[in-house]
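1. Output the structure for:
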Amino acid sequence: MLEPSAFYPPAPTPHRAPLGPLALLLTIRRNVLDIWTEADFRLPIQLRKTIVDRRALISDPVAIRHIFVDNARNYEKNELQLRLLRPALGVGLVTANGDAWRRQRQMLAPFFSPPRMNALAAAQDAAAAQSAARIAAVAQAANGDRTLDIADEMGRLTLEILEHTLFSAGLDYVPSMFQKTVAQYLETLGRLDYLDLIGMPDWLPRWNRFKGRRTLRFAAQVVDGMIDARRRMLDSGESAPPDLLTHLLSARDPAGEALSTREVHDNIVTFIGAGHETSANALTWTLYLLSQSPHWRARVEAEIDTFAHEGPHFADLPLVRAVIEETLRLYPPIPMMSRIAREADAVSGVTIPAGTIVTVAPYVLHRHETLWREPNRFDPARFLGEQRAQIARHAWLPFGAGGRTCIGMGFAMSEMIVVLRHLLRRFRFDLAPGHPVMPQVRVTMRPQYGMKMRVRLR
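-> Next up is the predicted model:
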């Protein structure tokens, strides 16, 4: 077995001092990962006053629990975050607040119960096997060695899994068209406009929104077609597949009320977008990190080979799970979460005035010097055995925390383990020579230049 060597994946270098107002605005729009200072990765709580508001950066696990669990009703998603997401996601589960969010969460929770997620493992397995066969055919046509943009390939794969699971009648589109739509959204509506950053009224036109209108129209047409077709099936008495779409149309709240057409529409968009983009990015980063870590790749391949003939269940792959968890630590899909303090509060002895924008940044938290040994090193051993037990609660938040923890967390973890099991059993992925790698935020954390990798049959 190869000995582990220290690998420190690429990331922006923290600044020694906070950026000035103009530099901060420019940097946030280009790549929000580049705004952090050295002190952000050392201090547990920081208060700052900008030209437009008062902000707090929280990296203390006890304080994070207070914000997301103990006093969560005092902290709602702030307007800037919602301006970024609502043009595409509307009023679905991710963007709803208060009672509207609680109602939707309650109605959707039964679908994402552990028994239901376990039942979907076989469908995830079938989709992953289909994708692996497609990649194998491409590699074989190139004499067993082909360079692919794995970021694109993982995007296609996760869309196929959605078709097999959450939307089993299909998404009624060509996958490449939808991937292009997501890319256009991330480069237009997925970038904060300067008018949003300086707090200008929402009625002022935004260039990003103008450029993204065609993208949103296409997505709306796809989703409306899905809803109409499923409604006709249900109204006619046909047996509808027990997937997420059927659940959205059939769910009732305690008062017997159904979700509105807009709520159904916006939640479909939310789950297609979030379920596709975040998992695709996490898989891409995982394959990259393993390509740079021969020791861990060899151990993962050995574990997968041992269970090659088992069923689609993933409980017996602790090392694969640990690699994914370490990937999510270094490259969390959602690198920042912001809330606004409705009333003044005290957090770990620090006063948070009313109106303060409170930020918990998983990207900073997961690399914080007080919480992690060699925080910038890729080391899946953190999530194995005794080391795993030493991780502070609320120090690792790739899926959020508290009541707003990602409802699809179980689905996503199962999906990623199943996919890696199929891919790494058949292929070896190596970064294409000279290909640059750097994380960039466009709503989610993506590889800025894609991820071109050589794919070889094992």
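2. From now on I want contacts and neighbour counts done on CA atoms only, so please keep to that.
-> Fine.
3. Any buried residues in the helix or strand containing residue 22, and which?
-> Element membership for residue 22 (DSSP states H and E) is helix 21-30. Going by neighbour count (16 or more other C-alpha atoms under 10 Å), the buried part of helix 21-30 is 24-25, 28-30.
4. and residue 347, how far is that from residue 38?
-> Distance, residue 347 to residue 38, using C-alpha to C-alpha, to the nearest Å: 22 Å.
5. got it, and residue 149?
-> Distance from residue 149 to residue 38, by C-alpha to C-alpha: 33 Å.
6. Could you check what's spatially nearest to residue 396, not counting adjacent residues?
-> Distances taken as C-alpha to C-alpha, 6 or more residues apart in numbering place residue 366 nearest to residue 396, at 6.1 Å, with adjacent residues excluded.
7. Which of the helices or strands spans residue 395?
-> Going by DSSP H and E, residue 395 is not in any helix or strand.
8. Here is the second sequence; please produce its structure so I can put it next to the first one:
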Amino acid sequence: MIPAKPPARPDRVSLWRYLRLFRADILSAQPAKLYRAWMAEFRTPFFRSYMINDPDLIARVLKDRPDDFPKSDRIGAGLRPLLGESVFLTNGDLWKQQRRIIDPAFAGGRLRDTFPAIKAAGDAAVARLAPLADGTARDIEPETSHAAADVIFRTLFSVPIENLIAAQVFDAFRAYQRTQPILNLAAFIPGPRWMPRFFRRDTRAAARTIRALITEMTARRLAQIEAGTAPDDLATKIMTTADPDTGLTFDVPQMVDQVAIFFLAGHETSAAALAWTLYLLAMHPDWQDRVAAEARTWDGSFSGLSTLKVTRDVFRESLRLYPPVPMMVRQTVKPEIFRDRNVTPGAQVVLSPWHLHRHTRIWDDPDAFDPARWQTENGKTGQRTAYIPFSAGPRVCTGAGFAMIEGAVLLAQLLSAYRFDLVPDRAPMPVAHLTVRTAQGMWLRIEHRQSRSISC
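-> Predicted structure coming up:
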């Protein structure tokens, strides 16, 4: 069986039709030829865009010369009311300063420190699913969102999602994503930062609510730091780390920007990845049983994570088929040559993990779920040259290592306790807005694994 994949559009459509398709779902707005093309050019009256799947070009943009390909503000403009000047949207010296402060919090030694909070969130998720494991068809996306949000709040602020403010932030983020499309006017019409962006009223209201709640949590933490009573979590680490070049630390408004992107990136992407992985395992019960068997041999320790080899390969394969962030946009600042074609300054450069990870010239059987591919030569080559679920190079997601640990831990905990089965006639359809989610939910049946084994 081939996992769910959105239909491609016809090769030629009008600009107006393309804009309507793109606004609804950026994946089904693309033609099928992008799954085998090394590069494609798209022209509008306002700019030119180049999607690149050539591994050499991707390496040039992300690894070799990243300063020559800064992030484009065409997509970022739509997120600025919420994310402000977060590390996700900035470029140049400001971005480098932010990374010098943030990166130490996610260094290898610190990941060990976050493990107990991740595991506690997983234990809570297992407990919440217990009354739902009756074989009834259920949309599991709310559950994976709850679990991922719990991880973020426990690791960042040492509070569970049941904390009143944490729950309010979670609810406000859901409201924001229902109102904010990935595109607004700024994505297609160039203009200065002060140009009106025409956000919906409820979008701005949700952003204000989120930022007010995060400001409250951040101000409280700053007071705890000054009083010497702050817990040793990610928020404390980031707020007390000084830029080694300038000696500056984040103030409250700057920290609010960073917490907003930590929650959006760390919660939304993890929730999507976990939901798609459970769907793939429901689709392939043989792999699900292998993960469950491996999980039951895990001793529950951080050092024991090295034994979850099958679990990691399953999660890695899920990120290949359903990369949480389907497209990334950079911009040229000087003349370039892409595959013998002249590219002018100001052109948009689109990198699409969705298409790259399913490229027919790179991967064997690219649309199939096959965790064993990562032990093959083709899989190892693809991982080096064409696998970017967290981007690559200097701008690689600072939480990539954290996300891989979180994915393995939550999967091991959930699969050791429960079995997930497909629901006939309720196959999910991927749609992409901020992340790759489903059009009508992720419907699965959940059963207690122990009772299922006894009944068989």
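9. ok so, going back, structure 2: which residue goes with the residue nearest to residue 396 of structure 1?
-> Superposed on structure 2 with TM-score structural alignment, residue 366 of structure 1 falls opposite residue 357.
10. And residue 223 of structure 1, by the same measure?
-> Per TM-score structural alignment, residue 223 of structure 1 is aligned with residue 214.
11. so its match is in which element?
-> helix 201-227.
12. Only the buried residues of that helix, if you could.
-> Of the residues in helix 201-227 of structure 2, those buried by neighbour count under the rule 16+ other C-alpha under 10 Å are 203-204, 206-211, 213-215, 217-219, 221-222, 225.
13. Which elements pack onto that helix?
-> Packing contacts for helix 201-227 of structure 2, counted by 3 or more C-alpha pairs under 8 Å, 6 or more residues apart in numbering; DSSP states H and E, involve helix 80-83, helix 164-179, helix 234-240, helix 252-263.
14. Quick check: the equivalent of residue 26 of structure 1 over in structure 2 vs residue 14 of structure 2, distance?
-> Under the alignment defined by TM-score structural alignment, residue 26 of structure 1 is paired with residue 20 of structure 2. Remark: distance between residue 20 of structure 2 and residue 14 of structure 2 (C-alpha to C-alpha) = 10 Å.
15. residues touching residue 297 of structure 1, list them.
-> 290-291 (C-alpha atoms under 8 Å, 6 or more residues apart in numbering).
16. Kindly recompute the last result at 6 Å.
-> residue 290 (C-alpha atoms under 6 Å, 6 or more residues apart in numbering).
17. part of a helix, is it?
-> Yes. Residue 297 of structure 1: assigned to a helix according to DSSP: H, G, I helix; E, B strand; the rest coil.
18. mind checking what it lines up with in structure 2?
-> That one, residue 297 of structure 1, aligns with residue 288 by TM-score structural alignment.
19. Same check on residue 404 of structure 1?
-> So residue 404 of structure 1 corresponds to residue 395, using TM-score structural alignment.
20. What is the burial count for its match?
-> 19 (other C-alpha atoms under 10 Å).
21. Can you give me the distance of the closest residue to it other than its chain neighbours to residue 70 of structure 2?
-> The shortest distance from residue 395 of structure 2 to any non-neighbouring residue, by C-alpha to C-alpha, 6+ apart, is to residue 62 (7.4 Å). Separation of residue 62 of structure 2 from residue 70 of structure 2 (C-alpha to C-alpha): 9 Å.
22. picking up where we left off before, quick one: which of residue 149 and residue 38 of structure 1 has more around it?
-> residue 149 (17 against 14).
23. check contacts around that one.
-> Residues in contact with residue 149 of structure 1 (C-alpha under 6 Å, 6+ apart) are 451-452.
24. What's it aligned with over in structure 2?
-> Checking TM-score structural alignment: residue 149 of structure 1 goes with residue 139.
25. Stretch 111-120 of structure 2 against structure 1, how far on average?
-> For stretch 111-120 of structure 2, the mean deviation from structure 1 after alignment is 1.8 Å (mean C-alpha distance after the TM-score superposition for structure 1).
26. okay, the angle between the helix or strand harbouring residue 275 of structure 1 and helix 175-187?
-> Using DSSP H and E, residue 275 of structure 1 maps to helix 261-291. Here the directions of helix 261-291 of structure 1 and helix 175-187 differ by 90 degrees (axes from the mean of the first three to the mean of the last three C-alpha atoms, to 10 degrees).
27. mean shift between helix 261-291 of structure 1 and structure 2?
-> Counting by mean C-alpha distance after the TM-score superposition for structure 1, helix 261-291 of structure 1 comes out at 0.8 Å.
28. What ranges does the stretch 251-400 of structure 1 have for its helices?
-> 261-291, 294-306, 318-330, 362-365, 385-389 (DSSP state H, counting those that start in this stretch).
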